[in-house]
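1. sequence first, then the predicted structure:
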Amino acid sequence: MPVSVEDLEKTLRSAIKVEYLEIVDESSGCGESYRILVVSDAFEGKGTLARHRFVNEILKDYISQMHAFSQKSLTVKQYQATLN
């Protein structure tokens, strides 16, 4: 069964407080390749690798079903800086 945007969103939002979330299916709808941007203060004080491991652990059941997965994990402060 392919992974859906809704599955990923529901799982992330139930695990951490998400301020902003963008999920892009890069597999033309077959659910095998996703790119996400997740913004949360849950990442405060964590380096990039720790953030990626944190998100990967939350989504591990889905990631194991995908061909490709990439993420960008930012704190709210970092995200706001990208908007300016």
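-> Ah, there it is.

2. when you work out contacts or count neighbours from here on, use the C-alpha atoms and nothing else.
-> Noted.

3. what's the closest non-adjacent residue to Thr48?
-> By the measure of C-alpha to C-alpha, 6 or more residues apart in numbering, the closest residue to Thr48 outside its immediate chain neighbours is Ser73, 7.4 Å from it.

4. got another one to weigh against that:
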Amino acid sequence: MSARTDAEASEVQSSTGVTPGTLKTTLTQKLEASHVDIEDLSGGCGQMFEAIIVSPQFAKKTTLARHRLVNTALKEEIAAIHAWTPKCYTPEEWEKKKGASA
């Protein structure tokens, strides 16, 4: 369900309870994430999110295993939204990536 107006967007967010803030809180708690950046790509309706997640729990895991870990942590939230794109890094990978873009 996508929103056509700001009022519909607010209604969708309030009915699902999924906001960038709730996603960040859940990921920080369940994955012990040191950095979480959630971007709402849906224009505020809360149906399409992209995330950067930095957690030591991703160490020695493949990309698929990292995504499964995130999807398990957000099982209920993901069921309520249309699209979800996580980008998962270990703290070391994140520091290296930040250093490369500077």
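-> Right, received. Where do you want to start? Bear in mind the structure is a predicted one, so any value in this text is a computation, not a measurement.

5. superposing both, give me the TM-score.
-> Comparing the two superposed chains by TM-score structural alignment, normalised by the length of the first structure, the resulting TM-score equals 0.94, with 84 aligned residues with a C-alpha RMSD of 0.9 Å.

6. how much space between the aligned residue in the second structure for the residue nearest to Thr48 of the first structure and Gln13 of the second structure?
-> Structural alignment (TM-score structural alignment) places Ser73 of the first structure against Cys88 in the second structure. Taking C-alpha to C-alpha, to the nearest Å as the measure, Cys88 of the second structure and Gln13 of the second structure are separated by 25 Å.

7. out of those two, which sits in the busier spot?
-> Between Cys88 of the second structure and Gln13, counted using other C-alpha atoms under 10 Å, the more crowded position is Cys88 (21 against 18).

8. how about the helices in the second structure?
-> For the second structure, the helices defined by DSSP state H cover 6-16, 20-31, 63-73, 75-80, 91-101.

9. of the ones you listed, which is nearest Glu50 of the second structure?
-> helix 20-31 (9.6 Å; C-alpha to C-alpha).

10. apart from its chain neighbours, what residue comes closest to His82 of the second structure?
-> Counting by C-alpha to C-alpha, 6+ apart, the nearest residue to His82 of the second structure once its immediate chain neighbours are dropped is Gln47, at 4.9 Å.

11. just checking, that neighbour touches Ala79?
-> No - the pair Gln47 of the second structure and Ala79 fails to qualify as a contact (C-alpha atoms under 8 Å) at a distance of 10.4 Å.
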